[in-house]
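K.L.:
predicted structure and sequence below. I'll ask about it afterward.
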Amino acid sequence: MPYIDEALLDDPEELQRKDSRDTLRALASAGAQVREAATLAGEAGVDRLGSMDRPRSVLVAAIGGSSIVAEVLELLAEPGSPVPVQARRNLPLPGWVGPLDLVVAVSLSGRAPGPLAVAAEAARRGAMLLTVGADDSPLAEVCRRARGVHVGVGAGRTSSRTALWTLLTPVLLGADRLGLLDLPDAQLQAVADRLDERAEEMRPSSEAFVNPAKVLAVQLAETVPVVLGDGPLGGVAAARASSMLARTARIPAPFGELPDAASGIVATFDGPYTGLGGRRAGTYDDTRIRLGDIDTSGWEPHHFSEPEGELMERPRGPQGGRGRDIFADPYLDGPTLPQLGLLMLRDAPPEVPTRESAQAQALTDAVLETAREAGVRVMEVQAGVGAPLVRLADHVGMVDFAATYLAIGLGLDPSVSPHVADLRDRTR
């Protein structure tokens, strides 16, 4: 099981020393990113999109840490958008994309091969372009030649994982101008304010026992985590959590969205990482030991009361499995497997409950009850009230900070992965 240094999490100077590229500081700037990106988008002429004809469709090209931009736009536009929105990571560009369509390409550096190639092909076909990335980049040049709208990312943005709101805000503003979603200025300000509140609550100087992101990081370190969102909004946040845990904390974490992923995730409760084997309370172990097949020489007679050759069944623990022996010695008994953990990202309760929301809540509660009975460690994070984008900001802020604290607590630099660097060197 990984060891997380909880004392380190309460040492701001040590946190800063291990965080070589100021990941925590960059995450804390999320609210400022929203405000700056809105200003940059206005200066770049994003309002021009409002005077254009509504596109027949919108295609969003983004990869890596930027890919959540497409997922968020799909999430927010889907309920009321008059045109379809879909994601595309790389070529080939669908054959139907042409002058009547809008292609959005997002890359912090402006050099990511996938979005750059998609933007270039879209420009060749005469599609409308909205791009977000560095001003002095090939992506910006492609957009300007096609007379599209390019929004720069400002200075000091070094990682797409920590510059999410810099990349996302111009895309949402463009979608608002085109009538694909409704994003009033007041709502955007509420998003920035919520991100500021999260940054203050989860700041490095906040002690671990009152800092929810540090608490979650310690809990995650003690498990093999899977992440579930309790609906579409939670599903996007779960994808973000999985990405941040893998790329920042180096912890693989499968993710899913209810209701579709319920059976797939619950099936893991029967696996080797549940503390009790995943079977129901009151049952017996499927493993049956035939004493005649075991060399019992040297054992005390009172160890077995069954006659030789008969079957002995070992009863399970109170929750339906072998259980975790608190007296086990890892040096004599061997290491134990880490415990399965379920991180449930729950949306805020609806202001006006409906039959559908009640059914969704009942499914979430059933999954959590099943997890606890199977010996899974359950962690719940609930978004605060507000518009969908505000609630999403709640979840994103939590999982971003938690993954970063987890990385540092495990002795890892959240920004630098030697193996990722090796991969880049081998594929140049």
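P.N.:
Great, that's in hand.
K.L.:
use CA for all of it now, contacts and neighbours both
P.N.:
Fine.
K.L.:
the stretch 201-350 of the chain: strands as residue ranges?
P.N.:
For the stretch 201-350 of the chain, the strands defined by DSSP state E, counting those that start in this stretch cover 223-229, 255-257, 284-290, 311-315, 339-346.
K.L.:
got another, please set it beside the one above:
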Amino acid sequence: MDERAEQVLDDADAIAAADPTGVLRALATAGAQVREATVRGAEAGVRGIGDGDRPRSVVVASLGGSALVADVLALLAGAGSPVPVAVRRGLPLPGWVGPLDMVVAVSLSGRARGPLALAAEAGRRGARLLTVGAPDSPLADVCARARGVHVPVQRPHEPGRTTGGTSSRTSLWSLLVPVLQAADSLGIIEVTDDLLASVADRLDDQAEACRPGSESFVNPAKVLALQLAGSVPVVLGDGLVTGVAAARAAAMLARTARTPAVHGSLPDDASEVVATFDGPFTAQSHDVFADPFLDAPRGPSLRLLMLREPPPVPEQDDQAAFEAAALADRVRGLAEDVGVAVSELAAEPGHPLERLAGLVAHTDFAAAYLAIALGLDPGLSPHVADLRDAR
């Protein structure tokens, strides 16, 4: 990345001008989103949605910028969940879904085809229904007809709106919190209001550290953005929590910074990631004798972005945690041996939801700053708009 990009990221006025839709401002409201959504969910009655009667299964429908909602619920429920948690992006609704099951459909606009169609089909089959999205939307109407519970989320620029942002990408926590509250009431996960308050505090801490007025050499998100600029990112999580964060980071890099990125998690994806270290995007693959004036310019190089759990502590963590850390260290060592650049983010200790929140906030801000450094609007992509218009 050239010096001009770093100068842009050190200029708060230039950042504001390059972010006309207010993506950074919206990301900074993440903590406030958690607090507001906690209240909205309670007012809508999600804490009593189960009435002590646990469903046979839960099907979550979310996609695009809200896809992480389903992934987080599945992560927190885990293999020990008392009921199966299934994730669907669109039709068909599984044939076994009926009155004993619950369907959760999430769409900020309330118009996304996949969640809307799944909610409508769930209503026809008599399944319990929880929806999260804009008030007075098709999704809200479907939920009302099915006598389900709808948690309203205001759209951007509506009167009284104080949190959220331009899209589901920047309104993640407004969409996620009611779903977690409902799952807690059903006994599927344990997410108390105290935990949500701690998550909000952690998101506030990240927003303060990553604020636009902070200089690039001390702002962790700006540092990461400048490292990722001009590279081919491979985002790798070292476990379950970091794996979900890696998927979110890759999606935000693609959608916000228009930088294609692949993601994976250990141990399953270790071989696939390590195999790229002797591919066409590593330092070793470039001719060290190439003349920069006579030969073709050097293309982008691979950069490994590792998302790590906190270091394991003896007598607190089990053997699996130490093995996972050792594998991640080995992958990093192999990357460095062949000249692959490595960036590493370690989660702060805490509940899995707190650890996830910190990593997501950090990489969300980095993706927005990367877009600005590249001269792109982090909020709007003309090609995405063309695709939406063509549907």
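P.N.:
Yep, it's here. Please read these numbers as outputs of a predicted model, since none were measured by experiment.
K.L.:
any idea what the TM-score is?
P.N.:
Put the two chains on top of each other and the TM-score (TM-score structural alignment, normalised by the length of the second structure) is 0.95; 381 aligned residues with a C-alpha RMSD of 1.5 Å.
K.L.:
how about the strands of the stretch 201-350 of the first structure, which one is nearest A249 of the first structure?
P.N.:
Proximity to A249 of the first structure (C-alpha to C-alpha) singles out strand 223-229 among the strands of the stretch 201-350 of the first structure, at 12.0 Å.
K.L.:
would you check the span in the second structure matched by the closest one?
P.N.:
Mapping strand 223-229 of the first structure onto the second structure (TM-score structural alignment) gives residues 231-237.
K.L.:
mean deviation (superposed) between that stretch and the first structure, please.
P.N.:
Following the fit onto the first structure, the mean deviation recorded for stretch 231-237 of the second structure is 0.7 Å by mean C-alpha distance after the TM-score superposition for the first structure.
K.L.:
now do the contacts for the spatially most central residue of the second structure.
P.N.:
With the centre of the second structure defined as its mean C-alpha position, the nearest residue by C-alpha atoms, centre = their mean is R248, 3.4 Å away. Residues near R248 of the second structure by C-alpha atoms under 8 Å, 6 or more residues apart in numbering: 68, 360.
K.L.:
distance check, it against G237 of the second structure.
P.N.:
11 Å (C-alpha to C-alpha, to the nearest Å).
K.L.:
which one in the first structure is aligned with A197 of the second structure?
P.N.:
A197 of the second structure maps onto Q189 in the first structure, by TM-score structural alignment.
K.L.:
number of nearby residues for its match?
P.N.:
A count of nearby residues for Q189 of the first structure, using other C-alpha atoms under 10 Å, gives 16.
K.L.:
before we move on, what about P12 of the first structure?
P.N.:
With other C-alpha under 10 Å as criterion, P12 of the first structure counts 14.
K.L.:
and if you look at E141 of the first structure?
P.N.:
Using other C-alpha under 10 Å, the number of residues around E141 of the first structure comes to 15.
K.L.:
likewise the one 5 residues further on?
P.N.:
Other residues near A146 of the first structure come to 19 when the count uses other C-alpha under 10 Å.
K.L.:
what residue of the first structure takes the place of A249 of the second structure?
P.N.:
By TM-score structural alignment, A249 of the second structure lines up with A241.
K.L.:
what sits against its match?
P.N.:
Going by C-alpha under 8 Å, 6+ apart, A241 of the first structure touches 227, 396, 399-400, 403.
K.L.:
highest neighbour count among the residues you listed?
P.N.:
Of the contacts of A241 of the first structure, with other C-alpha under 10 Å as the count, A403 tops at 29 neighbours.
K.L.:
ok, D2 of the second structure to V340 of the second structure distance?
P.N.:
From D2 of the second structure across to V340 of the second structure, the span is 20 Å (C-alpha to C-alpha).
K.L.:
of these two, who's got more company?
P.N.:
V340 (22 against 11).
K.L.:
map L168 of the first structure onto the second structure.
P.N.:
Match for L168 of the first structure (TM-score structural alignment): L176.
K.L.:
again with V72 of the first structure
P.N.:
By TM-score structural alignment, V72 of the first structure lines up with V72.
K.L.:
so where is the longest helix along the second structure in the first structure?
P.N.:
Of all segments of type helix in the second structure, defined using DSSP state H, the longest is helix 352-373. Alignment of helix 352-373 of the second structure against the first structure: residues 388-409, by TM-score structural alignment.
K.L.:
ditto for stretch 329-340 of the second structure
P.N.:
Under the criterion TM-score structural alignment, stretch 329-340 of the second structure matches residues 365-376.
K.L.:
again with stretch 258-266 of the second structure
P.N.:
With TM-score structural alignment applied, stretch 258-266 of the second structure matches the range 250-258 in the first structure.
K.L.:
does G45 of the second structure really touch G148, like I thought?
P.N.:
No: using C-alpha atoms under 8 Å, G45 of the second structure is not in contact with G148; the gap is 10.4 Å.
K.L.:
so the two - more neighbours on which side?
P.N.:
G148 (20 against 17).
K.L.:
list the residues that contact the more buried one.
P.N.:
Going by C-alpha under 8 Å, 6+ apart, the list of residues near G148 of the second structure reads 128-131.
K.L.:
ok, so of the residues you listed, who is nearest R40 of the second structure?
P.N.:
T131 (12.7 Å).
K.L.:
wait, a helix at the closest one?
P.N.:
No: read with DSSP: H, G, I helix; E, B strand; the rest coil, T131 of the second structure is strand and lies in no helix.
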